[in-house]
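*Asks:* turn this into a model:
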Amino acid sequence: MPSGEADFLVIGSGIAGLFAAYKAKEYGSVLVVTKDRAEDSNTGEAQGGIAAAIDDEDSPYLHLEDTLESGAGLCDPRAVEILVTEGPARVMELVDMGARFDRKGSEWALGQEGAHRKRRILHAGDTTGGEIARTLLRECRRDSRITLREGCFLVDLLREPRTGRCLGALVMDSLSGEFSVCRGRVVIVATGGAGQLYRNTTNPAVATGDGMAAAYRAGAALVDLEFVQFHPTALALPGVPRFLISEAVRGEGAYLRNVRGERFMPGYHEMAELAPRDVVSRAIVTEMRKTGADHVYLDFSHLDPEKVRRRFPNIWHTCCQYGLDPGEGRIPVAPAAHYIMGGIATGRNGETSIPGLYACGEVSCSGVHGANRLASNSLLEGLVFGARAVEHARRFIEKNPGEPKMPDLAIGERTPDWSVPWEEVTGRVRSLMWEKVGIIRTGEGIAAALAELEELRRQYPERPASRRGVEGENLMTLAWLTARAALMRKESRGGHFRDDFPLRDDRCWLRHIVFQR
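*Replies:* As a prediction, this is how the structure comes out:
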């Protein structure tokens, strides 16, 4: 089979993968493989910004407090301390590379989002992720020490039989379907999340949980999968993708109103529209049920429309594209799946339970998000822990010199699956998760979803040979694990809410749920 080889094999081209590649080039050759185009990632879709305590009236300690509060008792305090103290320097590295964040004169134009007590969100209009992705891609593409292979889909991670060390990955050409092997002295997985688990999602089509599922099959530990963050405000129009309407719009003063025109968030939380995302999402669902509507309104009619248009040009343009007049100041919105707090369990340097395998970004669970991610911390996490993963991996290579033995591969054992209706299968999985393992859950509903997911897993082939089949297998696996975790956790905490166990239970459930084959 054709192959690729490097000291550092990085899988994924979002902020975590690209920043890791940028750092790793100082220590050896780097091969970055990515599923479709390098631009296709959640990073490129990120609107609101990146959080960092850089203002004179702010501090890393306040940022830490806000993060721990949002995490509902399940954050790793030391990991959060690393995030908030190392974060400002990492953000300034982006600035030094040429990333252009908005300014007011000589000062940074800082935004504020839910559960942040201070303005600490650096942004580039409402396309912050796109600006960061362009900057990192430019730097990585211009450096001869970094090789970028696009259209290269992760199928499985490969381990040395005797030591269990991760040696590389089996990948598939996204167009031809041909298999190949990419080798690395260390492997850094940065494939992003699994937002496509849900029928309504703000995530791009590539977010099918490939890295999480491949790591699980390889024997790595996954943790906290029951904690799924639903963004409160995605565009809610029939037949239209769930385009994200940034939380920063509420940070600039927009209100949420039900279809009767009533502002409702002050009745749910003292921070009103800037309450944590799980609180706002459940409040919106409750209001929709009360009124029989499938949406509420994001109301900024009391704000200067020209100022809103300048601050959020992409949102304004998208609303116009779908026939809305944003000048009227009301946008129909509803929650949608947005971010997976759980993932591959890592230490504070991105190391996993498999030697030589690292993970960073949304695919990982570093301990910084706990049960509910604080807004705009995810881009920061990708920078901080992408860099830390490289430093730890460099030391791992130094301690483990030589060429490990690549295992024999049985590609022919993969099951031909071209006749399987994978679109129908994944559609059913996504509907089950939305309806029964979504924003408001019940034990009865989760159990029903779990039973059907187990039947689907029995009915369809393992080790499929097509890209759609591998994606389908990945989604079925992660849906099954997520439902199991949600059924086990008999309490409500952060992004996990059980209607039959509506209270937080620190006595019994101040702990993590881990799955490992």
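*Asks:* for the rest of this, base every contact and every neighbour count on C-alpha atoms.
*Replies:* OK.
*Asks:* residue farthest from the centroid of this structure?
*Replies:* Among residues of the chain, the one most distant from the C-alpha centroid is Gly402; the distance is 34.8 Å, by C-alpha atoms, centre = their mean.
*Asks:* off-centre distance for stretch 268-276?
*Replies:* Computed by C-alpha atoms, centre = their mean, to the nearest Å, the chain-centroid distance of stretch 268-276 equals 23 Å.
*Asks:* give me the neighbour count for Glu65.
*Replies:* For Glu65, the neighbour count with other C-alpha atoms under 10 Å is 16.
*Asks:* before we go on, could you also do this sequence so I can check it against the first one:
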Amino acid sequence: MNKTICHYTDILIIGSGISGLSAALRLASFYKIILISKNKINECASYYAQGGIASVFNENDSIESHIKDTLNVGLDICEKSIVEFIISNSQKCIQWLAEQGISFDMEYNSINKNKYHLTKEGGHSHRRILHCTDFTGKEIETKLINLVLKHKNIFVKEFFNAIDLIVKKTYIKENNRIVIGTYVWNIQFKRVEIIKSKILILATGGASKVYKYSTNPDISTGDGIAMAWRAGCRVANLEFNQFHPTCLFHKQSHNFLLTEALRGEGAYLKRYDGTRFMKEYDSRYELAPRDIVVLAMNKEMNRLGVNCMYLDITHKSSDFIKKHFPGIYKKLMEFGLDLTKDSIPVVPAAHYTCGGVIVNKFGMTDIENLYAIGEVAYTGFHGANRMASNSLLECLVYAWSSSENIINTTKYIIDIEKSLDFYKIKKKNINDDIIKHDLNNLKLIMWDHMGVVRTTSSLKYALNHINLLKQKIFFYYSEFKISSNLLDLRNLVQVSELMIRCALNRKESRGLHHILDYPTKFKISGPTILIP
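*Replies:* So this is what the prediction gives:
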């Protein structure tokens, strides 16, 4: 048997979104970095982020106001100290982005001084969203990727799919474990390889692809959450899966998002007859937090027996729409829809995982030298509902805080072992159609039973199906060769189980978790924590 190929590095970063790229650039002056991506380096949720980054740059706004809005939208279960930590460090992280060459949209004020053009989104009391028209994520990703690819200390490996973390007992802390690397599936050469590292950073994103309808790219399969759980990390708040209200409803499109900034600039949500409905649900109308908007849309669609609602910004001038939303305008035209003239059919779709791997304010997990940053992590920032455009902010701040912590503690890092072989070498190939069938079945179960509205009996029904799928996956994984689809299915089944278990443990309706058996929320509540 051939020996497994092994790579060695100081720091391994799994994931190529804004959090992973930012951490790589901050650390590369000090260490050798390997950054792996399970697809092309730009294929990640960050790349498709349209809206922007929330931060205080309006003279009428304040850090205190941003903190208050975040706590209110999070419905009393955000970690206040973390909210204060992230928002208080937001401006310097935005400044770091500017230093990397990212250009946010600007405007001129009354005394002709250049300043950021800020838009407003759901839950925000002020305009505080910095953006690059309607493709902010693409702009940031592209600039950071160019810097990463040019850096002599960063080695990018595309089409490398992480399988499992490699951990061992350590004497750094009593009864603790330390991460020393990961097994990876080299998609191009269809072989298992090993990457050994002194530090490992999970920046793998969320798990919204557990659902039939999602705004996320196909890579959002909860890999980091599943791997960290299998390695022994705690997770929290996975019942809070955010559904974005305005995903395009069109037979030729399955995940195209219409940014919340449209509503921030005055777009209306309407029924098929052209009447607005949000005024009947919340005083903030279309700019209510996402949990409220999605529940209102779901209720209206069920009441009327229709498949979608409509987003309408046609009352704004054509020039205004094309200037502020050029990407969305162009994309909709491909489907025969004109944003300047038509009401656009929209439906809610799974968008963001508010829970994840439990970390402290430096991104440190329960396992020594293992960090988690971005959507994969539970920091306590989002609570029961993420406020719009706070996600990229969290990515940037935790890329900074984790990097600073690593730089300041490297003298305590032990060296890595030089030998290790993969433990599962199989010969038989599995029929990929079987995997796809199980994957579609899983997504349908999660959409029907762990969706916008839930019941205890429905969740238990879903959990029974998940447990049966887990048994099948165990057999597949034990008997057959590895494939990317098998790895995705394995991780999605694991994260689905964790989501449902969290949902069953939260016996209240709060934010993104709306369960008919418990329609009200407790006066006092906290995170839902699962321990391996």
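*Asks:* list the contacts of the residue farthest from the centre of structure 1.
*Replies:* Contacts for Gly402 of structure 1 (C-alpha atoms under 8 Å, 6 or more residues apart in numbering) come out as none.
*Asks:* ok, Ile344 of structure 2 next?
*Replies:* By C-alpha under 8 Å, 6+ apart, the contact list for Ile344 of structure 2 reads 248, 310-312, 337.
*Asks:* mind doing that once more with 7 Å?
*Replies:* When contacts are counted by C-alpha atoms under 7 Å, 6 or more residues apart in numbering, Ile344 of structure 2 touches 310-312.
*Asks:* top of those by neighbour count?
*Replies:* Busiest of these [other C-alpha under 10 Å] is Leu311, holding 28 neighbours.
*Asks:* before we move on, the earlier item: does the aligned partner of the residue farthest from the centre of structure 1 in structure 2 count as helix, strand or coil?
*Replies:* Under the alignment defined by TM-score structural alignment, Gly402 of structure 1 is paired with Asp415 of structure 2. With DSSP: H, G, I helix; E, B strand; the rest coil as the basis, Asp415 of structure 2 sits in coil.
*Asks:* how far away is Asp415 of structure 2 from Thr170 of structure 2?
*Replies:* 12 Å (C-alpha to C-alpha, to the nearest Å).
*Asks:* joint contacts of these two?
*Replies:* Residues touching both Asp415 of structure 2 and Thr170 (C-alpha under 7 Å, 6+ apart): none.
*Asks:* residues in contact with stretch 473-481 of structure 1: which ones?
*Replies:* By C-alpha under 7 Å, 6+ apart, stretch 473-481 of structure 1 touches 197, 208-210, 213, 429, 450, 453, 457.
*Asks:* now that stretch: which residue numbers in structure 2?
*Replies:* Using TM-score structural alignment, stretch 473-481 of structure 1 lines up with residues 490-498 of structure 2.
*Asks:* from the contacts of Ile344 of structure 2, which land in strands?
*Replies:* Under the assignment DSSP state E, the contacts of Ile344 of structure 2 contribute 310-312 to strands.
*Asks:* which of those lies closest to Met297 of structure 2?
*Replies:* Distance to Met297 of structure 2, by C-alpha to C-alpha, is smallest for Tyr310 among those, at 9.9 Å.
*Asks:* spit out the contact partners of Asp66 of structure 1.
*Replies:* If a contact means C-alpha under 7 Å, 6+ apart, then Asp66 of structure 1 has 115-116 as its contacts.
*Asks:* what lines up against it once you look at structure 2?
*Replies:* Matched to structure 2 by TM-score structural alignment, Asp66 of structure 1 sits across from Asp69.
*Asks:* great, nothing more from me.
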